[in-house]
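A.B. asks: give me a 3D structure for the following:
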Amino acid sequence: MTKLLYVCGLLMLAFCASCGRTKTDLSDDKTRSETIDTVSSYGPKTMVRNVKKGRNGSVLIAASFAGVFRYDGKIFTNLTSKLGSRRFWDVLEDRAGNLWVATTDSGVYYYPKQAKSFQHFTTRQGLASNSVLRIFEDKAGIIWFGTGGGISRYDPQRAVSGRSDGQFFQNFTTKDRLPNNGINTIIEDRSGKLWIGTRGEACFYDGKTFTILRNKDGKAFNNVWGITEDKMGNIWFGAAIIEDKKGDTLVVTAGLWCYDGSGFTKINQRGNSAIIADRKGNLWTTGAVNPNGVGAWKLFRYDQQALSSKMPVATEIMSTEKMLCGILEADDGSIWFGSMNGVYQFDGKTVTDFRNKEDQK
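C.D. replies: Coordinates of the predicted model:
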């Protein structure tokens, strides 16, 4: 097996940590000015970290320092114009129609469906950290935040003792046996377990215990940025296995892995960042061909029929010298994905770059 030198700082940020479980007061920190949305025929031209589904078939785009945009099929609307320049990383429109915006420099902004201003949640209100990389809503309507200081849980239905707004944060950190406080991603499988990728070991959470994932040799999966569940219930993720340590340098092997409920199978040795399974059962990944992140980044599709093979062959959709990020299957079946310089759409035949023609040069 080829061994690669892995630089610990790759794809990592400096994160502030805050531990413990905290009841919160969310009423006194709001962006009180009304939001004035701006619209454009073109998409953002800065890094797009994540792309998510919005209401009525729209697409939500989190673009670092540019804002969070809604695309309705014709125009891009900047929903965060009044928030100024922030390092926007993720976005969620929950089942009630409320908008959540994650940043890695100033916590979370919350826009209730019936409101006219954002509320601002930080460590002051109980978040585990002001650096937030992931927002996820589970089947029960609980909102989970993956932060640089652990996991924060928000239950919109649970009333805090002595309060009438029903808002509540609960934090999980290494003190609660979370393997690492730096959280990259969170998903929920069909059984209700949460699968969590961290900048240390990956794990799953059954509501009581965090269990670290290990291969047949007992080695943990590290630095997981993308996890998904396919139509058969298999869990797919990209990860690094630490084979050795030489001074400050880690010797690792990286690749795409599949868990079928009984064991882990390594599919390839490419770097894999974001991963989704579409409605047809196809698997989509973005990642660097060279697992150390140097060189070309590619968008691949693994057809559903090929996934039953021990070594499924991938179809290359796009290659670029710049980083590719989060992936989304939109309601119309098209695939959206972020990059260092904007957002792209693949309709099954053509990749569309939504920047203006001058920026595309």
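A.B. asks: alpha carbons only for contacts and neighbour counts from here, please
C.D. replies: OK.
A.B. asks: which residues in the protein form helices?
C.D. replies: Taking DSSP state H, the helices of the chain run over residues 357-360.
A.B. asks: tell me who's in contact with the residue nearest to residue 90 when sequence neighbours are not counted.
C.D. replies: Excluding the flanking residues, the one nearest residue 90 by C-alpha to C-alpha, 6 or more residues apart in numbering is residue 102, at 5.0 Å. Residue 102 makes contact with 88, 89, 90, 91, 108, 109, 132, 133, 134, 135, according to C-alpha atoms under 8 Å, 6 or more residues apart in numbering.
A.B. asks: one more, so I can put them side by side:
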Amino acid sequence: MIKIKFFTVVVLSLILNSCSGQKSKNEIKESISSEKKLEESKPDTPNTENFLFYSDINNQISQVVRTIFQDSKGIFWFGTQNGAFKFDGNSLIHIDSIKNESGKGVTIKDIAEDKDGKIWFGHEGGISSIDKKVVTNYYESDGLISNDVWCITTDRSNQVWIGTIEGVCKFDGKNFTSFELPEGLKDTKVGISSTKMIHNIMEDSGGRIWFSTNGGIYIKDRTSLTNLSEKDGLHTPFVNEVIETHKGDFLISTSQGLYKYQKGIITEVTGNLFEETKGTGSIIEDSNGNIWFNCSRSIYSLKNTDLTEYRISEGNYGPLTFQIYEDQQKRLWFVGYGGAFRLEKGKFINITKDRPW
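C.D. replies: This is a model prediction of the structure:
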């Protein structure tokens, strides 16, 4: 049985109604002194056909926040359809020097930090890094396998792994190297897909690299590449994300729901929890060991076998979420269509440009 919790809204949520070693000529380095404070930037233009409005619509960080990341210094970074923003504890700042090869702004899809404290961004126009106050943009002309980047991560060797619509490559700070994976299937049920698409890359506690693809999961260790797919118990080849729990098990988010990979065996997690098959998106384990995930507009927590659905009010689901995230203060964030939200003391709080941080 699913328990449903209703929450008081602090600000009405905005919900979508529908479910090489040398520096190249394209490598742009600019001081972040060119950043624009948000009060100087233009407000987002809302799509009146797709969104439910509330009073603070023009004060959102962005109408679509794709990802959130808190770095080792405690600084928050937001990846949005309007580029990258950072909150340094005092001001929310737009990083306007992250651009595509034509010099235009980009949608940030993923953010990571390397061992040197450099922040990396994967976006629809390539990848970018911020090293202190220097922004560097990298493109296909620099050796990147594709400018259409969907995920980015760094490993313990300080290699940058980049997942794109055309497969995987890694960057050692000087050169890009392709990493070949078998092709999967094109997902005809979504708007953008390919046989080589990489949805997520994760390094586990043992140093293995996990790739979430349209051909199942690929796990790279020092000497081999292992595939987990339908032959192993998944009911779909379309894997969105894999996380490692504090117990050392792995949870797999797919177009057909959640699965657990434990001691070499894959078992269904959500198959018996819902009356019909539901695909899952973002997934995390919080500091209390609870699992959080979303199914389109629904947000769920799973404690042992106790499943709870979170809604803002009766008939009104939570934010249409791209990512669920727990920060260093153990606060839960939900970012997606409508902006950024936190769940605090029974309330979905909308985090706007100036409050409440």
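A.B. asks: how alike are these chains, TM-score-wise?
C.D. replies: Superposed pair, TM-score by TM-score structural alignment, normalised by the length of the second structure: 0.73. Supporting alignment: 292 aligned residues with a C-alpha RMSD of 2.7 Å.
A.B. asks: quick one: the strands in the stretch 151-300 of the first structure, in order.
C.D. replies: 169-172, 183-188, 194-198, 203-205, 210-212, 227-229, 235-246, 249-259, 264-268, 275-277, 283-288, 297-302 (DSSP state E, counting those that start in this stretch).
A.B. asks: give the equivalent position in the second structure for the residue nearest to residue 90 of the first structure.
C.D. replies: Counting by TM-score structural alignment, residue 102 of the first structure corresponds to residue 122 in the second structure.
A.B. asks: which residue is nearest the centroid of the second structure?
C.D. replies: residue 67 (4.6 Å; C-alpha atoms, centre = their mean).
A.B. asks: circling back to that earlier point, roughly how far apart are the match of residue 102 of the first structure and residue 110 of the second structure?
C.D. replies: 5 Å (C-alpha to C-alpha, to the nearest Å).
A.B. asks: what touches both of those two?
C.D. replies: With C-alpha under 8 Å, 6+ apart as the test, residue 122 of the second structure and residue 110 both reach 150, 151, 152.
A.B. asks: now residue 249 of the first structure: how far from residue 182 of the first structure?
C.D. replies: From residue 249 of the first structure to residue 182 of the first structure the distance is 20 Å (C-alpha to C-alpha).
A.B. asks: same drill for these two, tell me which one is more crowded.
C.D. replies: Using other C-alpha atoms under 10 Å, the more surrounded residue of residue 249 of the first structure and residue 182 is residue 182, with 31 against 12.
A.B. asks: circling back to that earlier point, most neighbours among the shared contacts of residue 122 and residue 110 of the second structure, which one is it?
C.D. replies: Neighbour-wise, these (other C-alpha under 10 Å) top out at residue 152, 28 neighbours.
A.B. asks: how about it: what's its closest non-neighbour residue?
C.D. replies: That would be residue 162: by C-alpha to C-alpha, 6+ apart, it lies 4.6 Å from residue 152 of the second structure.
A.B. asks: alignment lookup: that neighbour to the first structure.
C.D. replies: That one, residue 162 of the second structure, aligns with residue 145 by TM-score structural alignment.
A.B. asks: repeat for residue 210 of the second structure
C.D. replies: Using TM-score structural alignment, residue 210 of the second structure lines up with residue 195 in the first structure.
A.B. asks: many thanks, have a good one.
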